[in-house]
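Student: sequence first, predicted model second:
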Amino acid sequence: MSALTLNDIGFEDRIFNTGSSKSSNHLAELIKLSLNHYEEPVSLQRKSRSLASLQDFFNEHSTENWDGYGALPLSNDALADCKEFLKNIPADVSFPDLIPEPSGGIGFQWKKSKDWVFIVSFKGNNILSYAGIFGAGNKNHGQHIFRNSIPKIILENIKRIIV
């Protein structure tokens, strides 16, 4: 007979597995994973899922000619910039649509309608290029250096779309 018990001592010491079978050890591992997930803030869970989605997207477009028209593979440096951007994005900002760029860059798009769109483009050179349409005749575009924090103008433009 084996038993698993939970207590309120420390995070890692919550599970006492008195069993020795593979099933008992597997069950103890599943419970530890569940506790980790349960205690992780929702905002971190969302960021983890976003980063995983970004990695899957990158893998799908990381070969030459991924579009059938001679596109370059997505750049590892662009991926690194994208990951850093997502790690720094505030919790109240939704995950963007991902756009592969034929030049090897990655685009993030937030879209409310065809006349309300904002895109940030990552080339892997620590420079964010952006462009937005905010209703008829209202456009905004530019470039900013990206080093560990998202420029204020980019966050303001994203929030214009997602509110």
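Tutor: Looks like it came in fine. Every value quoted in this text rests on a predicted model; they were computed, and no experiment measured them.
Student: C-alpha from now on. contacts and neighbour counts both.
Tutor: Noted.
Student: next, residue 157: secondary structure please.
Tutor: Assigned with DSSP: H, G, I helix; E, B strand; the rest coil, residue 157 falls in the helix class.
Student: what helix or strand does the residue lying closest to it once chain neighbours are set aside sit in?
Tutor: Spatial nearest neighbour of residue 157, chain neighbours left out: residue 118 (7.0 Å); criterion: Cα to Cα, 6 or more residues apart in numbering. Assigning secondary structure by DSSP states H and E places residue 118 in strand 116-122.
Student: next SSE downstream of that strand?
Tutor: Heading C-terminal from strand 116-122 (DSSP H and E), you reach strand 127-134.
Student: strands of this protein, start to end?
Tutor: Per DSSP state E, the chain carries strands over the ranges 4-6, 15-17, 97-100, 106-113, 116-122, 127-134, 139-145.
Student: nearest to residue 65, of those strands?
Tutor: For residue 65, the closest of the strands of the chain is strand 97-100, at 11.7 Å, according to Cα to Cα.
Student: follow-up on the earlier one: surely the residue nearest to residue 157 is in contact with residue 130?
Tutor: Yes: here residue 118 reaches residue 130: they are 7.4 Å apart, a contact under Cα atoms under 8 Å.
Student: can you list the strands of the chain in a markdown table and add mean neighbour count and distance to residue 32?
Tutor: Below are those laid out as a markdown table (neighbours: other Cα atoms under 10 Å; distance: least, Cα to Cα, whole Å):
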| stretch | mean neighbour count | distance to residue 32 |
| --- | --- | --- |
| strand 4-6 | 12 | 10 |
| strand 15-17 | 16 | 7 |
| strand 97-100 | 16 | 33 |
| strand 106-113 | 18 | 35 |
| strand 116-122 | 23 | 37 |
| strand 127-134 | 20 | 40 |
| strand 139-145 | 13 | 41 |
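Student: next up, a structure to set beside the first:
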Amino acid sequence: MFADVSVSPQPLDYLERFSALTHSVNIELPAMNKLFPNFENSQINYTKKVLLESLANVAKQASVFNWDDEGGIPVNRSSLEFAKIFLSYYPHDLMMPSLYPDPDGSIGMDWDFSDGTNLIATIMPSGEIAYSVYGDSEKTYGSIIWNKTSFPIQLRNIIKTYE
């Protein structure tokens, strides 16, 4: 009575498949580049695309005064520009942060690591990056005077420590 119709699932695009593969089985990037030419460039572009789309959503979410119903001010234009630069240098091999607007107009980033440690970093209107690392037994905080020409090595080292 009914025709036997089998629907094949939509294939994941190349990048999603191999990004998931590298994260789930921890394949080294050079090996992936051998198997799939241009993998690294695709991964870099994908990471930046996801982060910049997230930043656009943050800016839209906090575009008016009192966006949080608690007096939050709109995202500061300087913080937004510095965040764009920061994310353009974001290493594709690092865990991606969650982005959010801070009520003071700055851009916040949050990394929740599997051991329960959290890293919170804030891009201030001056371009300075304030950070705090906290977990069960430790709390560290500081600020980074960022040269805006590369990803801050101090932040990379903190992320790599807990990743």
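Tutor: That came through, no problem. These numbers were taken from a predicted model, which means no experiment stands behind them.
Student: structure 1: which residue goes with residue 98 of structure 2?
Tutor: In structure 1, the residue matched to residue 98 of structure 2 (TM-score structural alignment) is residue 97.
Student: structure 2: matching residues for the strand holding residue 118 of structure 1?
Tutor: Counting by TM-score structural alignment, strand 116-122 of structure 1 corresponds to 117-123 in structure 2.
Student: off-centre distance for the matching stretch?
Tutor: Relative to its parent chain, stretch 117-123 of structure 2 has a centroid offset of 11 Å by Cα atoms, centre = their mean, to the nearest Å.
Student: what's it in contact with?
Tutor: Stretch 117-123 of structure 2 is contacted from outside by 79, 82-83, 106-112, 129-136, 159, 162, using Cα atoms under 8 Å, 6 or more residues apart in numbering.
Student: if we go to 7 Å?
Tutor: 79, 83, 106-112, 129-135 (Cα atoms under 7 Å, 6 or more residues apart in numbering).
Student: for stretch 39-48 of structure 1, same thing?
Tutor: 86, 87, 91.
Student: tell me the buried residues within those residues.
Tutor: Using 16 or more other Cα atoms under 10 Å as the burial test, the contacts of stretch 39-48 of structure 1 include 86, 87 as buried.
Student: closest one of the contacts of stretch 39-48 of structure 1 to residue 57 of structure 1?
Tutor: Nearest member of the contacts of stretch 39-48 of structure 1 to residue 57 of structure 1, counting by Cα to Cα, is residue 86, at 14.2 Å.
Student: residue contacts, the closest one?
Tutor: Contacts of residue 86 of structure 1 were listed using Cα under 7 Å, 6+ apart, and they are residue 47.
Student: change it to 10 Å
Tutor: 47, 48, 50, 51, 54, 93, 95, 96, 150 (Cα atoms under 10 Å, 6 or more residues apart in numbering).
Student: one step back: quick one: the strand holding residue 118 of structure 1 to strand 139-145, angle?
Tutor: Orientation check (axes from the mean of the first three to the mean of the last three Cα atoms, to 10 degrees): strand 116-122 of structure 1 against strand 139-145 gives 20 degrees.
Student: average distance between strand 116-122 of structure 1 and structure 2?
Tutor: Here strand 116-122 of structure 1, set against structure 2 after superposition, deviates by a mean of 0.5 Å using mean Cα distance after the TM-score superposition for structure 1.
Student: and the longest helix for structure 2?
Tutor: helix 39-61 (DSSP state H).
Student: okay, angle between that one and strand 107-112 too, please.
Tutor: 120 degrees.
Student: tell me the buried residues in helix 39-61 of structure 2?
Tutor: Here helix 39-61 of structure 2 shows 39-40, 42-44, 46-48, 51-52, 54-55, 58-59 as buried, counting by 16+ other Cα under 10 Å.
Student: these two touch, right, residue 92 of structure 2 and residue 23?
Tutor: No: counting by Cα atoms under 10 Å, residue 92 of structure 2 does not reach residue 23; the two are 11.7 Å apart.
Student: present the strands of structure 1 as CSV; the columns should include distance to residue 70 of structure 1.
Tutor: Shown next, in CSV, are the strands of structure 1 (distance: least, Cα to Cα, whole Å):
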stretch, distance to residue 70 of structure 1
strand 4-6, 56
strand 15-17, 54
strand 97-100, 13
strand 106-113, 16
strand 116-122, 19
strand 127-134, 23
strand 139-145, 26
